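Enquirer: Structure for this input, please:
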Amino acid sequence: MSRRLVDSGVEWIGKMPANWKLRRIGNLFEQRSEKVSDIEYEPLSVTKNGIVKQLATAAKSNDHTNRKKVCLNDFVINSRSDRKMSSGVSPLEGSVSLINIVLHSTDMDPSFVNYLLKNYGFAEEFYRWGTGIVEDLWSTNYSRMKKILIPIPSLEEQKKIANLLEDKVSKINNITEKLKLSIEELKKYKQSLITETVTKGLDPNVEMKNSETSYIGDIPFNWNISRIRYLGFLQNGISKSGEYFGSGHPFVSYSDVYKNIELPKNVDGLVESTNEERERYSVRKGDVFFTRTSETIQEVGFASTCMEEVPGAVFAGFVIRFRPETQELNPAYAKYYFRSEIHRKFFVKEMNIVTRASLSQGLLKRLPVLLPSQEEQREISQFLDEKCYHIDSLIEKKQKIIAEMESYKKSLIYEYVTGKKEVV
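Expert: Next up is the predicted model:
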């Protein structure tokens, strides 16, 4: 017979076992607020994946003493609302930035605490107690956090719940990791297929010739090779201050270009622009947009081709537009050609970095472009459309399974740490 559940009176908890206690965080944990040096105490990062050694991308301060001490099995949570779910029980001793809350308890099982306080239900409750002027940047301090009510079973049951979840969550994570690896392999295969096809063509028996470009190698004998400067002209995007954004006409952003091989027909961005600006920075079919600047070379020179005009749109200043002036390039072929991996080698070889990687028009003008006949360009684009559609469909199915597994895991943890499911 299942145990009796009662209404906890707390919205995020809902029903809980009648024999469990409802306690405030401040009655179970003590805050650890000792300031230490990150020279003596290893710097740690508080992430959505838990507490780890400081990430290379983490912001670093010259004040090495401006840190909080963290001991083994302390629970650490980032107090800022834009860092939701960045928390966990620390498997390490070290130090974290002052924006984090560090808690320790001698009466709670650390593994149970990790599942209880690092679940979506509690995360929503924690940030509901936050304060601040800007909604997505407010924070929750400990004086408010300690008032939050949480469900507490006996220490023995805490251990049982933690052990069961460790087993179930580990199995779910193993499945999702395999799916993620499979997705990465599919993405790599897709990219290699595009690169191979736009540099070697579809006929494996065709006669080849030297492209005289080392990283491209041999190409079909009847293909031409040109620099992009001879095929059209380049234009940097519009530059406007922040108050012009959020209303007005369509705006093609850096993200629109970076994330998509084909420019979206409907973009989310809006900017107030004049008639002259909309003409100068227009977005027409056949235009190819390149990401112009980033912190790393790896994110510079990503291309997105416009397959259908976006009326009234302008494009971002962090983007360069290439507009063909000849009929030598089929847009459907250009879509794949300019997204191929061969350009990464060109940019890495030719680009200089000071503080940020930046793609200049001068450099982009020298980019080699391989030109099969118009008929072969159409054949290549049709072949890649079919192959990439199949690969993308497989990726989408795997991503859907991952999303379902993550949703199941989230629900499973919540059901056990609030006592709705019982360890038998």
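Enquirer: all contacts plus neighbour counts: C-alpha atoms, from now on.
Expert: OK.
Enquirer: Report the secondary structure state of F322.
Expert: Following DSSP: H, G, I helix; E, B strand; the rest coil, F322 is assigned to strand.
Enquirer: In contact with the residue nearest to it when sequence neighbours are not counted, which residues?
Expert: The shortest distance from F322 to any non-neighbouring residue, by CA to CA, 6 or more residues apart in numbering, is to L234 (4.6 Å). Contacts for L234 were tallied using CA atoms under 8 Å, 6 or more residues apart in numbering; they are I320, R321, F322, R323, Q361, K365.
Enquirer: Quick one, which of the residues you listed are buried?
Expert: Among these, those classed as buried by 16 or more other CA atoms under 10 Å are I320, R321, F322, R323, Q361, K365.
Enquirer: another one to check against the first:
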Amino acid sequence: MTAQTVHESLFESAVFPMAPIGSIVVERNEKVSETDFPALSVGKLGVTPQLAGVAKSQSEGDRKLVRAGDLVINSRSDRRGASGLAHQDGSVSVVYSVMTPKPDLLVAEYGHHLLRSTPFQDEFFRWGTGIVDDLWSTNFTRMSRIRVPLPPKGVQRQLAARLDKTDAMIARLDDLAGILRVRRTATWSTVHEMGFQPVKLQWLMREIDHRAGDQNMDLPLLSVSIHHGVQLRGDSPSGQQAGADLSKYKVALAGDIVVNRMRAFQGGLGQVRVDGLVSPDYAVLRPEAVLTPSWAEYVMRSPKFIEEMAQWVRGIGGADQGNVRTPRINVRDLLALSIPLPPADELHRVTAHLDELTGRIDDMLTKLASLRELLVERSSAFLLDVVTGRKEIA
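Expert: Below you'll find the predicted structure:
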């Protein structure tokens, strides 16, 4: 008997019967080609048509079939909340688990909210296995043992309908955040229209490879997000976990630029605001000479520069076709690229202008993110309250 079988999750206090997931769904494990079934994305937004810029597997035939009405979840259990109900036929990477609800037991819409609830995400991660950062996963066999509350189908439908309303509000917040990010990106794009002379990055910054060892283990962990740049790992919504051995992590100091080499061609880089540790696979670059960290971040996160980086992504496949596997940019190739650089007497002025515009947008994005987080939290809490008998559906 494993530790998992004796652990009691928050769901165990449910007033309704508890059932292992494997008893209420059937795994779908059919391999198909993307040419026959369009690619789908599975993330915080649920199951959607393939998002732009997502790296796909090398082989178009090495994918799993998804039918409308299936439930899909990313087996990478560090990708918290990447799950949902499919509303169209399609295909997903083999790293996903695809399940068909048994119609006499599980209402698909209830299953959608159940998989995305915080209590389930906690259990899903706890049942996962892995030995290094970014490789923690929960396969279907292990997930099938997780016990979940199974109310009568009428209650499942009522609960799903109530939570659908919250999802609609969250979707509107996401749409507004998307509009603001586009506006912020447009602001950064102006750096290429100011007429400054281009200078190669190799003359303006150098790579730093300072490992944590035993002396820097108390530094906070940092992550690199496409939308948020560099942030504290605890503030990241991905739920990404660190590896067991932090001694090989890289030290990044405030003012450094950290590049997620696997997500550089999507904008996965940013300026470090507080000293910390980053994944050994990330590149830590330190601005020198007249280059300031803020100007480096604005230019390197601009669409034009990101497009240039994408041309130098190395891996199996090609970034231009969106099918690159294990994509990474070589630091030498990155530093060979050029950026526009203002004269020293103008650098402060133009940076301050960009700081003001970007700061306003970031403030609005922060407020939207807080409201979204509150809605997600209340949605999970309401589901838990209903299945544990603390509340009834009005």
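Enquirer: G315 of the second structure: which element?
Expert: strand 313-316 (DSSP states H and E).
Enquirer: buried set for that strand?
Expert: V313, R314, G315.
Enquirer: how about the helices in the second structure?
Expert: 3-6, 108-116, 118-126, 140-143, 153-189, 293-300, 303-310, 331-335, 344-387 (DSSP state H).
Enquirer: Tell me which residue is most central in the first structure.
Expert: For the first structure, the residue nearest the mean C-alpha position is K259 (10.5 Å; CA atoms, centre = their mean).
Enquirer: What residue in the second structure is paired with K421 of the first structure?
Expert: With TM-score structural alignment defining the correspondence, K421 of the first structure maps onto K391 in the second structure.
Enquirer: count of neighbours near the residue nearest to that match when sequence neighbours are not counted?
Expert: Distances taken as CA to CA, 6+ apart put D385 closest to K391 of the second structure, at 5.3 Å, once the chain neighbours are dropped. D385 of the second structure is flanked by 16 other residues according to other CA atoms under 10 Å.
Enquirer: what's the answer for G213 of the second structure, then?
Expert: G213 of the second structure has 14 nearby residues by other CA under 10 Å.
Enquirer: measure it to S247 of the second structure for me?
Expert: 4 Å (CA to CA, to the nearest Å).
Enquirer: Next up, the contacts around S23 of the second structure.
Expert: By CA under 8 Å, 6+ apart, the neighbours of S23 of the second structure are S144.
Enquirer: ah, wrong one, I meant A162 of the first structure
Expert: If you count contacts by CA under 8 Å, 6+ apart, then A162 of the first structure has S111, F112, Y115 around it.
Enquirer: The last one: what's it in contact with?
Expert: For Y115 of the first structure, the contacting residues are A162, I413, V417, by CA under 8 Å, 6+ apart.
Enquirer: can you do 10 Å?
Expert: Contacts for Y115 of the first structure (CA atoms under 10 Å, 6 or more residues apart in numbering) come out as G88, V89, F122, I161, A162, L165, E166, K410, I413, Y414, Y416, V417.
Enquirer: Using TSV, lay out the buried residues of strand 313-316 of the second structure together with distance to S41 of the second structure.
Expert: Converted to TSV, those look like this (distance: CA to CA, whole Å):
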residue	distance to S41 of the second structure
V313	22
R314	23
G315	21
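Enquirer: Can you tell me which of those comes closest to G22 of the second structure?
Expert: Checking these against G22 of the second structure by CA to CA gives G315 as the nearest, at 36.6 Å.
Enquirer: and the closest one, how far is that from D275 of the second structure?
Expert: 31 Å.
Enquirer: do F196 of the second structure as well
Expert: From F196 of the second structure to D275 of the second structure the distance is 31 Å (CA to CA).
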